[in-house]
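# Here you go, sequence then predicted model.
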Amino acid sequence: MTDASRLAEHRLAQLKTPAAISKEAVRDISAELNVLLADTFALYLKTKNYHWHMSGPYFRDYHLLLDEQADQIFAMTDPLAERVRKIGGTTLRSTGHIKRIQRVLDNDADYVTPDDMLAELREDNLTFANHMRATHALCDEYGDVATASLLEVWIDEAERRTWFLFESGRRA
């Protein structure tokens, strides 16, 4: 073993958190949680982007709604990352890492109509909830009830956001 590989192994050993689940479970659940974490950051930034660039006759209501939703989304980031560490995994390290694995698509358009903002965020939150359901199923397979429990609350929150965005974007 070379000095460089011994040093790398030593560095990784310092991050080894004892876990009550198998190495395979740590690997698979950590990978899924990291993708969810990347999606969470992407959805947060997209929601804030639309909050900052909202316009039109319902500006105040939409502006406040998106601010509330962005805060709720951001509140997931630390518990998600800490859950990865609690089970013995490692988590995201950079915005580049987020960009490589996020599934929530960015929207860098100069102008997006309020109706399109609400519709896009509605679909993003619906898809996000479905991804969390898939991760929940993985946790069930491995018996990781603590992660599954966190996901249940966040799925409910995503469904509520989806509902509010749907109703806010509906026209009489």
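Thanks, I have the structure now.

# okay, CA-based contacts and neighbour counts for the rest of this
Noted.

# before we move on, what SS does the residue most central in space within the chain have?
Geometric centre of the chain, nearest residue: residue 40, 2.3 Å, by C-alpha atoms, centre = their mean. Here residue 40 is recorded as helix under DSSP: H, G, I helix; E, B strand; the rest coil.

# Is it correct that it is in contact with residue 78?
No - between residue 40 and residue 78 there is no contact, the gap being 10.5 Å when judged by C-alpha atoms under 8 Å.

# Relative to residue 125, how far out is residue 17?
32 Å (C-alpha to C-alpha, to the nearest Å).

# And residue 156, by the same measure?
11 Å.

# Neighbour count: those two, which is higher?
residue 125 (25 against 12; other C-alpha atoms under 10 Å).

# Next one for the comparison:
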Amino acid sequence: MKISIGLDAKQIKDNVKALSVLLADEHILYTKTRNAHWNVEGADFHAMHVFFESQYDELEEIIDEVAERIRQLGQMAPGSLKDFVQLTRLSERKLSKNDSQSFIKALLEDQESVISYIREVVAKMDDSKDFGTEDFLVGLLEKHEKMAWMLRAHL
């Protein structure tokens, strides 16, 4: 059903495209954080296992919120791994070690990439009048900044 919320079709299309890239990035970051949770080794295993779990739990909520924002704009959210791999800006790389510091550095780099992307999207939204999506993204920005801070605090 077509929605009538005061945004033109181009504004919705542009914002959904940006949200779809963000959804893919969130999903890839979630998977990489799960990998850290499963595979971290070292004397700090238990503490890091629990820490990474708290991070992927937060990302799981974010993923759902981003997909729901896309649906609120009347569009279908991408939902396949193929879609996510095609849309993401993040890359996968094999770490040389499974220690907490290696995982933390890699995840922090991705968190900072997501933060920068959200800032870029919000900066471009000034003329769109999609205040709901803009506010939503600012809230996500704050969540990612906190997650990045938590990672940084372990370095």
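Okay, I see it. For clarity, every value in this text was computed on a predicted model and none was experimentally measured.

# Any idea what the TM-score comes out to?
The TM-score (TM-score structural alignment, normalised by the length of structure 2) is 0.91; 155 aligned residues with a C-alpha RMSD of 1.7 Å.

# ok, and the closest non-adjacent residue to the aligned partner of residue 63 of structure 2 in structure 1?
Counting by TM-score structural alignment, residue 63 of structure 2 lines up with residue 77 in structure 1. Once flanking residues are discounted, residue 77 of structure 1 sits nearest to residue 37: 6.3 Å by C-alpha to C-alpha, 6 or more residues apart in numbering.

# cool, and residue 48 of structure 1?
In space, residue 48 of structure 1 is closest to residue 70, 6.1 Å off (C-alpha to C-alpha, 6+ apart).

# Isn't the one you found up against residue 49?
No - the pair residue 70 of structure 1 / residue 49 is not scored as a contact, 9.7 Å apart, by C-alpha under 8 Å.

# On the three-state scheme, the residue lying farthest from the centre of structure 2 is what?
In structure 2, the residue that sits farthest from the middle, by C-alpha atoms, centre = their mean, is residue 43; the gap is 29.1 Å. Under three-state DSSP, the three-state class of residue 43 of structure 2 is coil.

# Can you tell me how far it is from residue 101 of structure 2?
Taking C-alpha to C-alpha, one finds residue 43 of structure 2 at 12 Å from residue 101 of structure 2.

# Check residue 144 of structure 2 too.
19 Å.

# Among those two, which residue is more densely surrounded?
residue 144 (23 against 15).

# Under the alignment, what does the more buried one map to in structure 1?
So, by TM-score structural alignment, residue 144 of structure 2 is matched to residue 158.

# In this structure that match contacts residue 131, no?
No - with contact defined as C-alpha under 8 Å, residue 158 of structure 1 does not count as touching residue 131 (10.8 Å).

# Does the residue nearest to residue 48 of structure 1 lie in a helix or a strand, and which?
According to DSSP states H and E, residue 70 of structure 1 maps onto helix 59-74.

# Count the neighbours of residue 68 of structure 2 for me.
Neighbours of residue 68 of structure 2 (other C-alpha under 10 Å): 15.

# swap that for residue 168 of structure 1, please
Considering only other C-alpha under 10 Å, residue 168 of structure 1 is surrounded by 16 other residues.

# Residue 17 of structure 2 too?
Residue 17 of structure 2 has 16 nearby residues by other C-alpha under 10 Å.

# How is the counterpart of it in structure 1 assigned, secondary-structure-wise?
Aligned counterpart of residue 17 of structure 2 in structure 1: residue 31 (TM-score structural alignment). With three-state DSSP as the basis, residue 31 of structure 1 sits in helix.

# do the one 3 residues further on as well
The assignment at residue 34 of structure 1 comes out as helix when based on three-state DSSP.

# Please verify my assumption that it contacts residue 81.
Yes - between residue 34 of structure 1 and residue 81 there is a contact under C-alpha under 8 Å: 7.5 Å.

# The two: which is more packed in?
residue 34 (22 against 19).

# mind listing what the nearest residue to that one once chain neighbours are set aside touches?
What sits nearest to residue 34 of structure 1 in space, not counting adjacent residues and going by C-alpha to C-alpha, 6+ apart, is residue 91, at 6.0 Å. By C-alpha atoms under 8 Å, 6 or more residues apart in numbering, residue 91 of structure 1 lies in contact with 30, 34, 81, 84-85.

# got it, and residue 50 of structure 2?
Counted by C-alpha under 8 Å, 6+ apart, residue 50 of structure 2 has contacts residue 37.

# which position in structure 1 aligns with it?
Taking TM-score structural alignment, residue 50 of structure 2 has residue 64 as its aligned residue in structure 1.
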